[in-house]
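Asks: Sequence and predicted structure below; questions after.
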Amino acid sequence: MAIEAYGLQDIKKEIQHLSAPQLAELVLRLARHKKENKELLAYLLFLANDEIAFIEQSKYEVGMMFYIMPSRAYDAAKVLRKILRMVTKLSRFSGSKNVEITLLISFCHNYLEYVDRRVSYKPLRTILIRQVEKIGKLISKLHEDMQFDYLNDYNQLLNAADDKLPWFNKLEYTL
């Protein structure tokens, strides 16, 4: 017998009819099944109220992963993909484009600092290029006032990449 998958609206209606103890029991049961559910629940309970502290903590964790990155290009690309999965997960937890842009800009700055610039391994280059493109798209979707706040950081990132990487052309990514 297969369990029917209900839509979010149906689940929302059912949840509204539950008492607080029943709801707490359901949430705890859900948290037991997957590590990501526990992490999301921990974010919502302990970190969602202080977005700035969450961003700083996330930047620190990402920076530590960069610090221990291997020097071989193939292994470095694998670690960079792992870091990006973590950044994506943290961005989804917050649900905020501002957090996502801030974490991606931080990722790119760490990339420029820790990745060996002499290596011509194409997957390493592609990782940075895709993130720069993603940041540009995210900024263009923001309100004009918010765009202005992030354009300065974005342009600084482009200038730094253009100075440090011989294969990077900032004119291709300028907004």
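Replies: Sure thing, it's come through.

Asks: For the rest of this, base every contact and every neighbour count on C-alpha atoms.
Replies: OK.

Asks: Which elements pack onto the strand or helix carrying residue 125?
Replies: Assigned by DSSP states H and E, residue 125 belongs to helix 122-141. With contacts taken as 3 or more Cα pairs under 8 Å, 6 or more residues apart in numbering; DSSP states H and E, helix 122-141 sits against helix 73-94, helix 97-114, helix 144-164.

Asks: what does it contact?
Replies: Residues outside helix 122-141 that contact it (Cα atoms under 8 Å, 6 or more residues apart in numbering): 73, 76-77, 80-81, 97, 101, 104-105, 108, 111, 147, 150-151, 154, 173, 175.

Asks: In a markdown table: the helices and strands packed on helix 122-141, plus mean neighbour count and distance to residue 133.
Replies: Putting the helices and strands packed on helix 122-141 into a markdown table (neighbours: other Cα atoms under 10 Å; distance: least, Cα to Cα, whole Å) gives the following:
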| stretch | mean neighbour count | distance to residue 133 |
| --- | --- | --- |
| helix 73-94 | 17 | 14 |
| helix 97-114 | 20 | 11 |
| helix 144-164 | 16 | 11 |
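
Asks: May I see the ones you listed organised as JSON lines, with distance to residue 7 added?
Replies: As requested, those are exported to JSON lines (distance: least, Cα to Cα, whole Å):
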{"stretch": "helix 73-94", "distance to residue 7": "20"}
{"stretch": "helix 97-114", "distance to residue 7": "25"}
{"stretch": "helix 144-164", "distance to residue 7": "34"}
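
Asks: So which of those helices is nearest residue 67?
Replies: Residue 67 lies closest to helix 97-114 among the helices and strands packed on helix 122-141, at 7.1 Å (Cα to Cα).

Asks: And the contacts of the closest one?
Replies: 51, 55, 58-59, 62-63, 66-67, 69, 87-88, 91, 128, 131-132, 135, 138-139, 153-154, 157, 160-161, 164.

Asks: for comparison:
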Amino acid sequence: MMKPATISELKKALAPLPREDLLDACVRLARFKVDNKELLTYLLLKSDDEDGYIDDVCAEISEQLPSTRTVHKKTLRKIIRTMDKCIRYSGDKETELQIRIHFCRQIVERKIYFGRCRVSANMYLAQIKKIEKALEKVHPDLQFDFREQMIGLDEYVR
């Protein structure tokens, strides 16, 4: 099996390539794996409108969460996987906070009951921890605004 090159090696190899060769490489990457295609879609078509991207991701989360008061842990895992992927594409902490807070807010507003399923409750609590960690990396004024949005979220499962 071929050992992949480091990012710096790839960057050095891509730098001298002509425009057409770069375009061909990007198209081949997009054809090769869905994640690559999704990332290129974000970079080329969605990154200019971060607010629209956040709205799309939040709408998808709302759509995937059931309207009933219970949620299966597999469904929760799938939503979190999708959410993490979208956050990784953006790489922006504010986007991460808005998406994760939206997810937690939906759980609370729909009064989703985890019952005796500690796994689902722990997945929710892990999102709260990720929010806290991301909060440390944004401007203090934004921290205040995001903390206001979080009121009531951290006590939901405990």
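Replies: Okay, I see it. Only a predicted model underlies this, so the values are computations on that prediction, with no experimental measurement involved.

Asks: where does the TM-score land?
Replies: Here the TM-score for the pair of chains, by TM-score structural alignment, normalised by the length of the second structure, is 0.89; 158 aligned residues with a Cα RMSD of 2.0 Å.

Asks: The helix holding residue 125 of the first structure vs the second structure, mean deviation?
Replies: With mean Cα distance after the TM-score superposition for the first structure, helix 122-141 of the first structure departs from the second structure by a mean of 1.4 Å once superposed.

Asks: how far apart are the strand or helix carrying residue 62 of the first structure and its match in the second structure?
Replies: Element membership for residue 62 of the first structure (DSSP H and E) is helix 51-67. Aligned to the second structure and superposed, helix 51-67 of the first structure gives a mean residue distance of 0.5 Å (mean Cα distance after the TM-score superposition for the first structure).

Asks: what helices or strands is that helix leaning on?
Replies: Right, helix 51-67 of the first structure is packed against helix 73-94, helix 97-114 by 3+ Cα pairs under 8 Å, 6+ apart.

Asks: on that earlier part again, residues in the second structure aligned with the helix holding residue 125 of the first structure?
Replies: Helix 122-141 of the first structure lines up with residues 118-137 of the second structure when matched by TM-score structural alignment.

Asks: Now the residue nearest to the spatial centre of the second structure. Nearest residue, chain neighbours left out?
Replies: The centre of the second structure sits closest to residue 87, judged by Cα atoms, centre = their mean, with a distance of 2.7 Å. Of all residues not flanking residue 87 of the second structure in the chain, residue 96 sits nearest, at 5.4 Å (Cα to Cα, 6 or more residues apart in numbering).

Asks: and the one you found, what pairs with it in the first structure?
Replies: Using TM-score structural alignment, residue 96 of the second structure pairs with residue 100 in the first structure.

Asks: The first structure: which residue goes with residue 75 of the second structure?
Replies: Aligned partner of residue 75 of the second structure by TM-score structural alignment: residue 79.

Asks: And residue 63 of the second structure, by the same measure?
Replies: Matched to the first structure by TM-score structural alignment, residue 63 of the second structure sits across from residue 64.

Asks: Report the separation between that match and residue 165 of the first structure.
Replies: From residue 64 of the first structure across to residue 165 of the first structure, the span is 22 Å (Cα to Cα, to the nearest Å).

Asks: Repeat that for residue 5 of the first structure.
Replies: 49 Å.

Asks: For the two, indicate the residue with more neighbours.
Replies: Using other Cα atoms under 10 Å, the more surrounded residue of residue 5 of the first structure and residue 165 is residue 165, with 15 against 7.

Asks: Now do the contacts for the more buried one.
Replies: Residue 165 of the first structure neighbours (Cα under 8 Å, 6+ apart): residue 117.

Asks: let's see it at 10 Å
Replies: Contacts for residue 165 of the first structure were tallied using Cα atoms under 10 Å, 6 or more residues apart in numbering; they are 112, 116-118, 125, 159.

Asks: Over to residue 154 of the second structure?
Replies: Contacts here follow Cα under 10 Å, 6+ apart; on that basis residue 154 of the second structure touches 104, 108, 124-125, 127-129.

Asks: from the residues you listed, which two are the most distant?
Replies: 108 and 129, at 16.1 Å, using Cα to Cα across the contacts of residue 154 of the second structure.

Asks: Map residue 105 of the second structure across to the first structure for me.
Replies: Looks like residue 105 of the second structure aligns to residue 109 there (TM-score structural alignment).

Asks: how close does the nearest residue to residue 117 of the first structure once chain neighbours are set aside get to residue 115 of the first structure?
Replies: Nearest non-adjacent residue to residue 117 of the first structure, counting by Cα to Cα, 6+ apart: residue 165, 6.2 Å away. Distance of residue 165 of the first structure to residue 115 of the first structure, given as Cα to Cα: 10 Å.

Asks: cool, and residue 23 of the first structure?
Replies: Taken as Cα to Cα, the span from residue 23 of the first structure to residue 115 of the first structure is 47 Å.
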